[in-house]
Structure formats: structure tokens, C-alpha cells
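Asker: this is a predicted model, with the sequence first.
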Amino acid sequence: MTREELFAILPLLVLTAGIVLLMLQVSFRRGHRAALVTTVAILAATLWACFSVGTALPASGILAVTSLFSIDHTALFFCVLMVMAALAVAILAFHHLESRGASHAAGSFPEEFYILLLLVILGACCLVCASHFASLFLSLELMGLALYPLLGFAVIGDESPQRDQLLSLESAMKYLLLSALSTALSLFGIALVFAASGALDFSAAAAALREAGPNGGILTGGLTLLLIGVAFKLSLVPFHIWTPDVYQGAPTPVTALIATVSKGAVVALILRFFTQVDLFSLPILSTMLAVMAAASMLVGNLLALQQGNVKRLLAYSSIAHVGYLIVAFLIGASAFGQEAVIYYLVAYVLTTTGAFAVASLVADAAQPSIPGGPQPIGNAGEDPFQVEFYRGLFWRSPGLACCFGLMLLSLAGIPLTIGFIGKFYVFAAGVQGQMWLLLATVVIGSALGLYYYLRLLLVMLQRDAESRDVQPAAIQVAVSGQLLVVSLTAILLLFGIFPQLLINWINAL
């Protein structure tokens, strides 16, 4: 491997070295806050590495690192997006674990959370750079193997409520079992592709596809099985069954991680894979994606209407949003199609992270107080993730409620938010591709989504008749949590009012 190739994978090397460093730190001296500081420093160094590599790429804008990875500006952009989401998750995780006494309970080891978080980000960054089926599969498995214990992390520590422990364990087991099925299908699909092409790099698969054409049965079957495995990771209908239960049971920062980083990395992968292998020329794959996108938009929004739990509501909402994104993806390998997919993905990751951040901070404030900590809000035994728990949130914490309201409006696609620009891209892509049935489904799904987003917004503005003459208890949120939510909201409005800033960056990729 040459010096240029080593420098090209500098972000991956920084993450790997950071994981080893954090493991050594935890081995010699445990400390929750110290682990967070080290994690933030590692992620910041990874961001620096991404920008450094981006400015040093050759004139062609792409550098192949052996046959496993392909480094270009688009891959580095996705790495930056994943790392920024991980920074938010790390801050949320600190407050989540602290509110549950993770640093005070005997036998509690919260530092491992950050090691697993960095492993997930390493897998995601490898995945967005993959140009070989071996690196693709290993990156997916690295993410999955780190996500399994993260989903069940609520069982760590004696201070975690028993209900949270049971739900978290259920979440991890369901994801593990169903992910094993997805992995088996993907691996069998890769084996069929290897049997048809005789190689495992994307370029060989593209050459085999050009030679065989649409009639290559073994190659098409392998790609179809691989697409089914990807559809599970994206929770596209009918492979969405795991999503609401896993989202509800997992610790809220982990829910944000799996909804943003895991799905975002897979979207970046299929964008590269479909473009390099020219899978848009296979009608069967495009038709499968179109049917799954339409079903996801309708099923996700219809089931979200029935939810009284905020995490389950956002879970079904995420299913619908991936369906919207696939509409932009289906117009092919055109420059506008890639621009639409990337913009919508940024909008989805930003807004979803912000929505789960508010839900996590509100739930943390409702936990039984630890010695010396603030008094919890709400009544004992009350579920802080129920929609009714948010009744009157505007009067208890106006700033937090306003930020959450803007996140919901962005998810609904209301103007002056980044979500509106993303939804506009989806419509423009649908018109350009003349996908009128999918556009009609987008309109119906958006109308349904608007209803349940505004319903939750209305609940936050309502006050009980008994409490109108009583000053409601304010929600105590740490300064770092407040800064995180405000920063996400500011970026949401910035790119919603001045979208050209982000569009210019995307066009420069």
C-alpha cells in the first residue's frame, strides 16, 4: 500500500487508533466524563482527517485503496455526516447514562458505550467507502456487532429501571435474530454474484452485468437477495417489522444512532453501488424499490397515526421517510438524482437526530433523581415517551418545545425548514423521472404525516384545566443538552432559509 493510499484512509485509521486508545484508557482508569471527552476528541480528529484528505485528493477526485475502498469527496462527505451524528449521540448518551445513575451504581460500566459507538461509526465510514463485496459485508457486520450490545445497554447497571432493562433486552434480541436472517440472505446473494462474475469487486460485477444483460439469471438473483438484505437495514416495507419494537425498547441515544447513522451509511452504500454497477439498467430491481418505497410511505404513515408512543411514532415516520428518499433515488445515476438523495439524507439525519434528542432529554428529566441531582418531572411510573406526557410541554419548557416543534415541522416538510427543501427535491425528482404513481403516494403520505406531526405539536401547546392556575414544573436540561438541541435547530433553519449553502457543497462533490 502506497503512502497516498494510507493517507486516503486517514479517517479510518484515526477512528481505529482512537478505539484502541479509548480501550487502553478505560483499562487503566475508568471515568464516565473522561470517556466522553476522549470520544469527542476522537470524533473531532476524524472530522479533521476527512477535511485533510478531501483537500489532497488527486485531480480525478477519486483514489482507489487496493480494491476494497474507493475514497472520493462524496464518501468523505458521508463520513463527515456520520461523525457529526455520532457527536450528537455521544452527548445524548452521557446525559442518558448519568440520569440513570450509571456513574454511581456499583457494577455499572458506562465507558463501554463509547467504545461501541466508535465501532459503529468505523463500520459506517468503511461502508460508505466500500467498493468490494468483502469490505461491504465486513462493514455491515462491524456495525451490526456493535449495535447488538448497544441496543441492550439498558441492562448494564443496577440503577436502570427493570422495565427499561426488559424492553432493551427484547430490542437487542429481535434485532439480532432478524439481522441474522438479513445477513444470510446478503451473503448468499454475494455468493451468487461471485459465481456469475468470478470476482468480488464492484467493477467486475458491472462488467458481468454488461455482458449478461437483463437475462443473467444467477447475477440478477444474487443482486436481488443483496437488495433484500439492504431493505432490512433501511426498514423498507415489508422488511420493517423489527423497527417499532427495536426503536421503542432501545436506549433513546441508540435509537437515534440506528435511525440516522445505520440507515444513512446504507443509503450512501447503495448510491455508490447502484451507480458503479449500473443497477438502474435492471428493471426488476427498480420495480422492487418502487413497490417497497410506495408501501413504506403508505404503511409507515398509516401506522404512525395509531401510535401513542413518541418513539414508535418516530419509528414509523422513519419508515415513510426512507420511502420518500427512494423516490429521489429511482431517477437513476443523474447528477440531479444524486443531489436530491444527498440533500434529503442530510435533512433526514439532522431532523431525526434533533427529534430523538428532545425525546431523550425529556425522558432523562423524568427519571428518579440521583443523590444531589435535580428533581424529576412527571408522576412516578408515568411513561415519559407517551404522547400525553408532552401535554403542556410549551408551558414547562418553551425553548425545548419550540425546538421540538420545528423538528416536527421539518419532518412534515413545512417551508423555512430543511425538510421542506428535501421534500421539494423529492417532488422534482419524481417529476423528472415521470413517476406519477409514486408522486401521488408521496402526496398522500405527506398529508397523513402532517396530521400526526401537528397533533403532537398541538398536545405540547395544551394545558390541563387543573394546572392552568398552577405554575408547571420546569424541565431541567443540562447546558450541553440545550446547546445540542439549539444547534441542531439553528442548522435546520439555516439550510431551510438558505438552502444554497448546502446545495453548493453537494454540487462540489
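Answerer: That came in fine, so what should we check first?
Asker: can we go C-alpha only for contacts and neighbour counts from here?
Answerer: OK.
Asker: could you pull out the helices in the stretch 401-509 of the chain for me?
Answerer: 418-432, 436-461, 479-497, 500-507 (DSSP state H, counting those that start in this stretch).
Asker: list the contacts of the most centrally placed residue in the chain.
Answerer: Taking CA atoms, centre = their mean, the centroid of the chain lies closest to Thr260, which sits 0.9 Å from it. Residues counted as contacts of Thr260 (CA atoms under 8 Å, 6 or more residues apart in numbering) are 82, 85, 348-349, 352-353.
Asker: and the gap between Ala268 and Ala75?
Answerer: For Ala268, the distance to Ala75 under the criterion CA to CA, to the nearest Å works out to 8 Å.
Asker: hey, what's in contact with both of the two?
Answerer: Between them, Ala268 and Ala75 have Val128 as joint contacts when contacts are counted by CA under 8 Å, 6+ apart.
Asker: before we move on, the earlier item: quick check, nearest of the contacts of Thr260 to Thr39?
Answerer: When those are compared for distance to Thr39, the smallest value, 13.0 Å, is given by Ala85; criterion: CA to CA.
Asker: go ahead and confirm the closest one touches Thr352.
Answerer: No: with contact defined as CA atoms under 8 Å, Ala85 does not reach Thr352; the gap is 10.0 Å.
Asker: give me the more crowded residue out of those two.
Answerer: More crowded of Ala85 and Thr352, by other CA atoms under 10 Å: Thr352, with 24 against 21.
Asker: hmm, Ala256 and the more buried one touching each other?
Answerer: Yes: under the criterion of CA under 8 Å, Thr352 makes contact with Ala256 at 7.2 Å.
Asker: structure B:
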Amino acid sequence: MNAQELFGILPLLLVSAGIVILLLQVSFWRGHVGALATTIITLVLAGISCFWVAGTLSTGASSIQVTGLLLVDHTSLFFALLLLLTAIAVSIMGYSYLRMRCNPKVNSGSYPEEFYILLLLAMLGATTLVFASHFATFFLGLELISLALYPMLGFAVNGDLSPQKEQLQSLESAIKYLLLSALSTALGLFGIALIYSASGSLSFSGIASHMTELSQTSTLFATGVTLLLISVAFKLSLVPFHIWTPDVYQGAPTPTTALIATVGKGAVIGFLLRFFSTLDLYESQVLIDMLSIAAVASMLVGNLLALMQTNIKRLLAYSSIGHIGYLIVAFIIGKSTFGTEAVIYYLVAYIITTLGAFAVVGLIADSVEEKVLNGEYPENPTLNSENPYQCDFYRGLLWRSPGSPAAWRQCFYPLPVSH
């Protein structure tokens, strides 16, 4: 690996260095604010490096091929920058969530620093995934995200001050995601094995060089690509592979839910754009028809079932299913003039709005949780720490909290609901 290739993967190197530094920092000094600061500094530096590498590409080659495993170009750098900025927002949400539930001043057995280590590991996997040009790095990035998400989904158990029901729901969501993610990984690996058997290559460019004969004669290759897309559909929560999404979203800590809904899905979309464009899979009418059916089903199921929800996080889960269906519609026309631009534009809008929605939910829930811990909640048996996750709780929120987000921390008493 030469100097140019090392420079091309500078964002990955900086995130990796940040993980090592944070591990050493936590080993010698426990501190929630310090861990948050190290995480944000790492993500900011990695984001700045994306601009630096992109500037080099503008003056030289349009892309940098790194050892046949990674391909750095403007599109992948944009996806990496978008995901890194998203992770900064998630880390701030995580600080708000953890500062009361994992407070070593109250209970010395509860520490929140591991959350930020897992967040950086997930980001290392996500950025690897958008740079992947080989199935080895694709699998490495995808599994690195999943392995970091398993403990993050159950992280409420680490918070000794978290309500017991919240801990149980968090653990349940982690187990459900683990089991279904393992199933999707097995299908994906089987699909990759079939693709390799048909083409004799694991690199996207190597497979693309055999696409003429593969697309016309190889049923083995078509089966492999189909299994791979099914595995990806699990990660994107496309119908009918969405069954895990509402339960996991509801039980997981709010920052982790936001991470899955934004970074997890954004990284997979970045991979799909490269995979389809490199292999020119837009010419396969069977695959396009499959994606079209999944997109239509996701839009219908996501929007219709969202109308029936009373839990705000389940509602947002079905909303994300519907939005991914809309995004796949743009993805299907990806070979046209503005196809890729349409996917990126919609993804940016989706991530910004999804982060905003989960930030509001998390801010309100954390405010109520703080009042519960401080004994400031009104003496009413119908009011408890679960109420912020009920849709009825948001009725009249504009009148109760019309000002800045800081004002939302004052008093969130549900208004009476007429039935």
C-alpha cells in the first residue's frame, strides 16, 4: 500500500485512531464528558479529512483504488461525510440519554463511556461499507456495524438508574436484532458464495468483467444476487423483511434507534449504489421488478400501519419503512441522468428529518426521566416514564413548550385526552 492509498483511506484511519485513543482514555480516566469530547473530535477530524481527500481527487484522478478492496471517489466520500455528521448528532443525543441513566456519582457500577466506543466502531463499519469495492470489505463493514449495534441496543441494561421495564425492553430488542441479523447474514454469505461460484471473483470490478455471460446464462449468479438483496432488505427494513423493525425501535435506547434508522440504512444505500452501478444491474429486469414490488409494499405497509400506532417510536419505525420504499423508487431509476442525485437528495432529507424527530422524542423523554428521578413528577398514577413515548403525550406540546429546546426541559404534563 503506497502513500496515495493511505491518504485515500484517511477518514478510516482517523476513526480507527479515535477508537484506540478512546480505549486508552477510558482505561486511565473515566469521564462521560471526556469520552463525548474525544468522540466528537474524532468524527469532526474524519469529516474534515473527507474534504481534504475530495480536494485531491478534484485535481488528480477521479478515484483511488486501495488494494482492490476499497474504492475512494467523490460519491463515497460524500456518503462518509454525511454519516460522520449524523454520528455527531447521535453522540450528543447519547450524552443526553446517558447522563442520568449511567451516573457514577449516584451508582459507581454504571459507566457510559462504552457507548461512545461502540458508536465509533459502528462508524468505522459504516464508512468501510460505503468505500467497499470487494465482498470481503462489504462483509467486514456490515458485520462491524452489526456487532457494535448488538450491545448498543441493549445498553439500557448498563444504566443502573434506568427503569426496569426499559432495561427489559432494551434487552429484548437486542436479542431480536441479533437473531434476525444472524439470519440475514447467513443468507447474504450464501448469496456471495453463489456469486463467487458463478463468476470466480469477489471484487466488484472482476464480477463486472463477466457480466455479459453471467446475466444471460447463469442461474447461479441470479440466485446469489437475489439472496444478497434479501440480506440487504433486512437491513433496510423493506417489506416483507421489516418484521423486526417496530419492536427493535420501541425497545432500544432512543440514540441507538436513531443510529439504526440513519447511519445503518444510509451506509447500505451507499453500498447498493456502487454495487448496482459497477455491475450494471439496472439492466436486470427481474431485479428491478423485485425492488419495485418491495418499494410499493413498503410504502403501503409503512404508511397504513403507522396510522394504527400509539407508541411514537413504533410510529417512527413504520415511517422509516415507508420512506425507504420512496427511496427505493428513486434508486430504481439510478441509471438515468438524475437517478443517483435523486437517491442522495432524498437520503439527506430523510436523515435530517429522522434525526430531528428522534432528537425531539429523546429530549422530551430525558426531561421526564430526570423529573422522575428527582421526585418532581406530579402525584398521578397515570403519569410515568413511559408516557413520553405515547402519541397522546404530544398533544398540545406546542402550547406547553412553544420556545427553544431548552424550554422543553421545563414541564411536560400530558393534557387530558377525550375519547
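Answerer: Arrived safely, thanks for sending. Treat the numbers as computed from the prediction; the structure is a model and nothing was measured.
Asker: re earlier: would you list the helices of the stretch 401-509 of the first structure in a markdown table and tack on mean neighbour count and distance to Val246 of the first structure?
Answerer: Rendered in a markdown table, the data for these read as follows (neighbours: other CA atoms under 10 Å; distance: least, CA to CA, whole Å):
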| stretch | mean neighbour count | distance to Val246 of the first structure |
| --- | --- | --- |
| helix 418-432 | 23 | 25 |
| helix 436-461 | 18 | 21 |
| helix 479-497 | 18 | 24 |
| helix 500-507 | 13 | 32 |
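Asker: among those, which is nearest Phe69 of the first structure?
Answerer: Taking CA to CA as the criterion, Phe69 of the first structure comes closest to helix 500-507 out of those, the separation being 21.1 Å.
Asker: for the closest residue to Glu172 of the second structure other than its chain neighbours, give its distance to Ile92 of the second structure.
Answerer: Closest residue in space to Glu172 of the second structure, ignoring its immediate chain neighbours: Gly251 at 7.0 Å, by CA to CA, 6 or more residues apart in numbering. Using CA to CA, one gets 20 Å for the distance from Gly251 of the second structure to Ile92 of the second structure.
Asker: more crowded one of these two?
Answerer: Of the pair Gly251 of the second structure and Ile92, Gly251 is the one with more neighbours under other CA under 10 Å, namely 24 against 17.
Asker: do you know how far that one is from His323 of the second structure?
Answerer: In this structure, Gly251 of the second structure lies at 21 Å from His323 of the second structure, with CA to CA as the measure.
Asker: could you do Ala37 of the second structure as well?
Answerer: 33 Å.
Asker: just Lys235 of the second structure next, same as before
Answerer: Relative to His323 of the second structure, Lys235 of the second structure is positioned 14 Å away (criterion: CA to CA).
Asker: so for those two, which sits in the more crowded spot?
Answerer: It is Lys235, of Lys235 of the second structure and His323, that has more neighbours when counted by other CA under 10 Å, with 25 against 21.
Asker: so which strand or helix has the more buried one?
Answerer: Under the criterion DSSP states H and E, the helix or strand holding Lys235 of the second structure is helix 219-236.
Asker: okay, buried residues for that helix please.
Answerer: Applying a neighbour-count criterion of 16 or more other CA atoms under 10 Å, one finds 220-236 buried in helix 219-236 of the second structure.
Asker: which neighbouring elements make contact with that helix?
Answerer: Contact analysis of helix 219-236 of the second structure by 3 or more CA pairs under 8 Å, 6 or more residues apart in numbering; DSSP states H and E lists helix 164-199, helix 211-217, helix 265-279 as its packing neighbours.
Asker: and Ala204 of the first structure? What does it align with in the second structure?
Answerer: Residue correspondence, TM-score structural alignment: Ala204 of the first structure in this structure matches Gly206 in the second structure.
Asker: what does Val387 of the first structure give?
Answerer: Mapped onto the second structure by TM-score structural alignment, Val387 of the first structure lines up with Cys391.
Asker: what's the neighbour count on its match?
Answerer: Applying the criterion other CA under 10 Å, we find 15 residues in the vicinity of Cys391 of the second structure.
Asker: confirm His306 of the first structure sits in a strand?
Answerer: Let me fix one detail, which is that residue 306 of the first structure is Gln and not His. No: with DSSP: H, G, I helix; E, B strand; the rest coil as the criterion, Gln306 of the first structure is coil rather than part of a strand.
Asker: what's the counterpart of it in the second structure?
Answerer: Here Gln306 of the first structure is matched to Met308 in the second structure, going by TM-score structural alignment.
Asker: now swap in Trp436 of the first structure and tell me
Answerer: Using TM-score structural alignment as the criterion, Trp436 of the first structure maps onto no position in the second structure.
Asker: who touches Trp436 of the first structure in this structure?
Answerer: With contact set as CA under 8 Å, 6+ apart, Trp436 of the first structure has these partners: Gly430.
Asker: and for the one 5 residues further on?
Answerer: Going by CA under 8 Å, 6+ apart, Thr441 of the first structure touches 294, 297-298.
Asker: and those residues, which is closest to Ala195 of the first structure?
Answerer: Ala294 (32.5 Å).
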